[in-house]
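A.B. asks: below is the sequence, then the predicted model.
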Amino acid sequence: MNPLKKLAGETAIYGVSSILGRLLNWLLVPLYTNIFVESEYGIVTNLMAYVAMALVILTYGLETGFFRYANDGDCKSTVFSTTFLSVTSTSLLFLLGIFLFLDPISSFLNVGDHSIYIILLSLTLAFDAITSLPFAKLRQENRPLRYAFIKLSNIGINLGLNLFFLVLCPKLNSWFPEWGVTRIWNPEIGIGYIFIAMFAASLFNLILLLPDLVKVKWQFDMTLLRKVLKYASPILVVSIAAQINLNVDKMLMPKLISDASEALAQTGIYGANFKLAVIMTLFIQAFRFAFEPFFFSQSKDESSKQLYADILKYFVIFGLLIFLGVMFYLDMVKILIGPKFHDGLDIVPIVLLANLFLGIFFSLSLWYKLTDKTRYGAYIALGGAAITLVLNIILVPKIGYYGAATAILICSVLMTITSYILGQKYYPIPYNLKRIATYFGLGMLLYFFSSFLQFENHWLKMLAKTPLIILFLMVVFQKEKLWSLPGRKKDK
């Protein structure tokens, strides 16, 4: 099969589980933003930022380390069991630490008497970390359908429990108080039901993966683990820094804005509007799941570098289409968050571009993974994290969530440029920068022009912008000679 078609096919399947699943989960955003006030949703946004950071630490780069050594004949049979047992052990130690220091952790995270939030999220994190290697094994074995089934089951349970506790139970209690719904539902729990649903879904993930774990020949090789950790430790730094770039704003905002209630409200508004960029995030996530094992498997092919160059070009094209689609139809997209959160819509294009550049950075990052120079990835990511941190400290107290959005965009652009320069030095790939810049410039020009198409009727305004997307596609089809689909061609 054509490698590009194979990557596109696997990206589509992973995308079904990721994009479709997350889109179902996305439906929870209007639910949350209509049920809860800004400050309550701010608590959820703040805690989920810490969850994202903690999950990266708990898996400590072993997924990429697993991909690196899974095809190594000397350790192929033991690499999974060794890495899985390592992650499982550290996850259990993490849970022990949480229970020992529950009160100070709850106080630091401003959850007051609701330490149950921390317990539920900690158990969810442990289950997610433990299942990360089995999921990586499914990807390495090219089993995207089973991967997609389990992920979609997880999302279905999460979505179903949210709807049950936050929508159905309140209505049943109101319509039929004699049924005694309060025996299984307590309105005082509020946002706690969000965390209960996450916990149940993660536990179900683990249960579904047990048949795969039973088949494993269990061995533990400390020498191999040291080798994997040596390779993966810079990846961990990269991942932590990436999470700092994505989440430090949500973590710091409640502490950088002096008025406590205003701080949580701004965090909630920022988090809700950040969710409107989810289509870009999901596209990048689906691409990442398919691309990482793909570029390792293709690295020995003579035409691999040209293939990588083509992939980046098409990635940018799809990313720009997503950017234009969200921005041209923002009047329709914005219904996914409650009206009281619409004050933050101006940050959506900034966040979309920031995510696009982070996706480009990931696509470029193959050079340091293939050359085992992962420390350079760590240096770049640490530099980006420092920039994000400093810019947030400077800008958020002055301009609130606009400062947070600006910080992540500046950081992602600088990281992308740095990675490209170093990559061309250590693992040169013939990226067609002229073609990519042409598409990017055209996309930004069309977006700028669309701002002048203002009509009072929202549907008319969106209709007027549709030809601009068609124009973008026509230019791409003409430049890439896709009209007759003759196969992959080298850029001229």
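C.D. replies: Happy to help now that I have it. Here the structure is a predicted model, which is why all the values come from computation and not from measurement.
A.B. asks: only C-alpha atoms for contact and neighbour calcs from this point on.
C.D. replies: Will do.
A.B. asks: and residue 212, how many neighbours?
C.D. replies: The burial count assigned to residue 212 is 12, neighbours taken as other C-alpha atoms under 10 Å.
A.B. asks: actually residue 268, not the one I typed
C.D. replies: Neighbours of residue 268 (other C-alpha under 10 Å): 29.
A.B. asks: that one sits in which helix or strand?
C.D. replies: Applying DSSP states H and E as the criterion places residue 268 in helix 260-274.
A.B. asks: which neighbouring elements make contact with that helix?
C.D. replies: With contacts defined as 3 or more C-alpha pairs under 8 Å, 6 or more residues apart in numbering; DSSP states H and E, the packing partners of helix 260-274 are helix 38-59, helix 222-256, helix 348-364, helix 401-426.
A.B. asks: most packed of those?
C.D. replies: For the helices and strands packed on helix 260-274, the largest average neighbour count (mean count of other C-alpha atoms under 10 Å) is found in helix 348-364, namely a mean of 23.
A.B. asks: quick one: the strands in the stretch 1-150 of the chain?
C.D. replies: Remark: no strands are assigned in the stretch 1-150 of the chain by DSSP state E, counting those that start in this stretch.
A.B. asks: ok, second structure coming up, stack it against the first:
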Amino acid sequence: MHNTVKTLGKETIIYSISNIIIRGCGYLALLLQTNILPPSAYSIVIEFYGSYIALGHVLYDLAMDMTYFRFVHRLGKQHTFNIIVTILLVSSLIFSILLILYTPQIAKLTNHLAHMRYFYYMAGILMLDTLLMIPYANLRVEKKTLWFLLVKAVQACAGIIFSFILLYCPVALRCIAYGMYHYLHLPVHLNGIDAVFIATILSNITALAFLLPNFKGFHLVWNKRTMQTIGGYAATSFCTMLFVRLNETLPLLLFRKLVPNNFYSAHTKEEILANFGTACKLTVCITLGIQAFKHAAEPFFFAHLGRKEALKLYRQTMHLFILTSCFCLLLFSVNIDWVAKILIPNPRYRHTIDAVPYLAFAHIILGVYYNLSAAFKLSNHPRYNTWISALGSLVIGCTALLLIPKLGHWGCVYASISGAATMGLLGYYTGQKCYPIPYHKGSFLLLLGCFLALHPIVLWRNTLTFLGAGWSYALLHTIILVTFYRIAIRWKKV
């Protein structure tokens, strides 16, 4: 038992390190890109990666990574690998052909007729990501966590290297354009946006080269009965993932269509979209911790199922999650100005920084919902997770339609918070019926108090300017530390 827990902890740390490395490399690539591309151009990258490619991943993946974990021990590793990779090869090939054939119609629908070739890049990126998914899952099954971390790091570093070469060495783009004309007879003038997409494709190809040994013994398998069983299991997870991804992408997806052209006096809506998309990435300071928690939480929930102290442990887990998250969020909000200057040095991309703490708060609510949704898994009612995610998407969509035309990017923020809050409330009341856990109401009051404190924190910092920047920051940090210390001591006694 001790060795199992130790192994689980080791793997969780390694996967967390992997996430940190990938996000860190992603930020370096972001700095390279935003240093060259103006906000009006980078808004296209934000829209494609933040909306179309993000949704495309769900469609291409078909929740087959989770399905692989479910069937690999039942059907055998090689047979499961062969049959799932066969499904993904056929489905991704069909999706890519349809995407290429209908690109003109899709470009017209999304107002990107001038950027049609970016959809062709998208088809290649999604196809390669799909080919990488099951080999990565196989490394996790085989407990090759260090090799998993190494290949992920190589892929992320390759993205930085190729981004630098293509963005800062124009001759490299000209060589690619010449090759496309000479071999494919496609006359095209490549720019910085092309460089971002091409760098992603090349980094994926690099990772695929490292993962080729995982395809040893692979051959196409077509077993209708087994495929029906696998498909039936994957359908629920696919629907849940689709709605979860819609929750993340809907505001960005609707922003450019709903905001009036002259809404912002000093900037175009495309420039604000680039700013807002960049600001969304700053929430990584909060989301990395939430992701690390998710890696450890699910096995913990199931490991203690049926034990006498299970309900108490689940309640304490929620307390600890909310206390830690709220503490980190308030400290993050106090320091957001200088954090943004370090992570986004280009001032042209810092016009929507004030929205970042609220976006981080929405992620914390989703983390609370993840805790609450454990009741559905523990009671074998996973369909509730799908329905609640669907309702969350509906609330986000309706709120976005109402608020984005009036409030601009703040409409996106409030839509995200409203959808997350809806999921949290429904998760609590539905979970109490499926698997009652006596959560302490004080923790939810702390969550509400943290939200109400976000706006005054900015006002207090401005109000305390007579103390000087250093003393005002010290006072706010002291207040937060003392407040949460007292809350933690009181909860420990209870």
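C.D. replies: Now that the structure is in, tell me what you want to look at. These numbers were taken from a predicted model, which means no experiment stands behind them.
A.B. asks: hang on, the earlier thing: let's have the helices and strands packed on helix 260-274 of structure 1 in CSV, adding distance to residue 371 of structure 1.
C.D. replies: CSV is the format used below for those (distance: least, C-alpha to C-alpha, whole Å):
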stretch, distance to residue 371 of structure 1
helix 38-59, 22
helix 222-256, 11
helix 348-364, 13
helix 401-426, 8
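A.B. asks: which stretch among these comes nearest residue 286 of structure 1?
C.D. replies: Ranking those by distance to residue 286 of structure 1, with C-alpha to C-alpha as the measure, places helix 348-364 first at 10.7 Å.
A.B. asks: which bit of structure 2 covers that closest one?
C.D. replies: On structure 2, the counterpart of helix 348-364 of structure 1 by TM-score structural alignment is residues 356-372.
A.B. asks: go through the helices and strands packed on helix 260-274 of structure 1 and name the closest to residue 478 of structure 1.
C.D. replies: Minimum separation from residue 478 of structure 1 across those (C-alpha to C-alpha) falls at helix 348-364, 23.2 Å.
A.B. asks: wait, residue 145 of structure 2 touches residue 14, no?
C.D. replies: Yes: judged on C-alpha atoms under 8 Å, residue 145 of structure 2 makes contact with residue 14 at a distance of 6.8 Å.
A.B. asks: rewinding a little: distance from the helix or strand that the helix holding residue 268 of structure 1 is followed by to structure 2 after superposition?
C.D. replies: Beyond helix 260-274 of structure 1 in the direction of the C-terminus, DSSP H and E gives the next helix or strand as helix 278-298. Once the two models are superposed, helix 278-298 of structure 1 sits on average 3.9 Å from its counterpart in structure 2 (mean C-alpha distance after the TM-score superposition for structure 1).
A.B. asks: what packs against helix 278-298 of structure 1?
C.D. replies: For helix 278-298 of structure 1, the elements it packs on are helix 3-15, helix 62-69, helix 115-140, helix 304-328, helix 348-364, helix 366-370, judged by 3+ C-alpha pairs under 8 Å, 6+ apart.
A.B. asks: now render these as CSV, adding distance to residue 436 of structure 1.
C.D. replies: Shown next, in CSV, are these (distance: least, C-alpha to C-alpha, whole Å):
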stretch, distance to residue 436 of structure 1
helix 3-15, 18
helix 62-69, 28
helix 115-140, 29
helix 304-328, 6
helix 348-364, 11
helix 366-370, 18
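A.B. asks: for residue 392 of structure 1, find the nearest of the ones you listed.
C.D. replies: Here helix 348-364 is closest among those (C-alpha to C-alpha), at 14.4 Å.
A.B. asks: OK, contacts around the alignment partner in structure 2 of residue 259 of structure 1?
C.D. replies: The equivalent of residue 259 of structure 1 in structure 2 is residue 261 (alignment by TM-score structural alignment). Applying C-alpha atoms under 8 Å, 6 or more residues apart in numbering, we find residue 261 of structure 2 in contact with 268-269.
A.B. asks: and residue 261 of structure 2, how far from residue 255 of structure 2?
C.D. replies: Distance, residue 261 of structure 2 to residue 255 of structure 2, using C-alpha to C-alpha, to the nearest Å: 11 Å.
A.B. asks: understood, closing this out.
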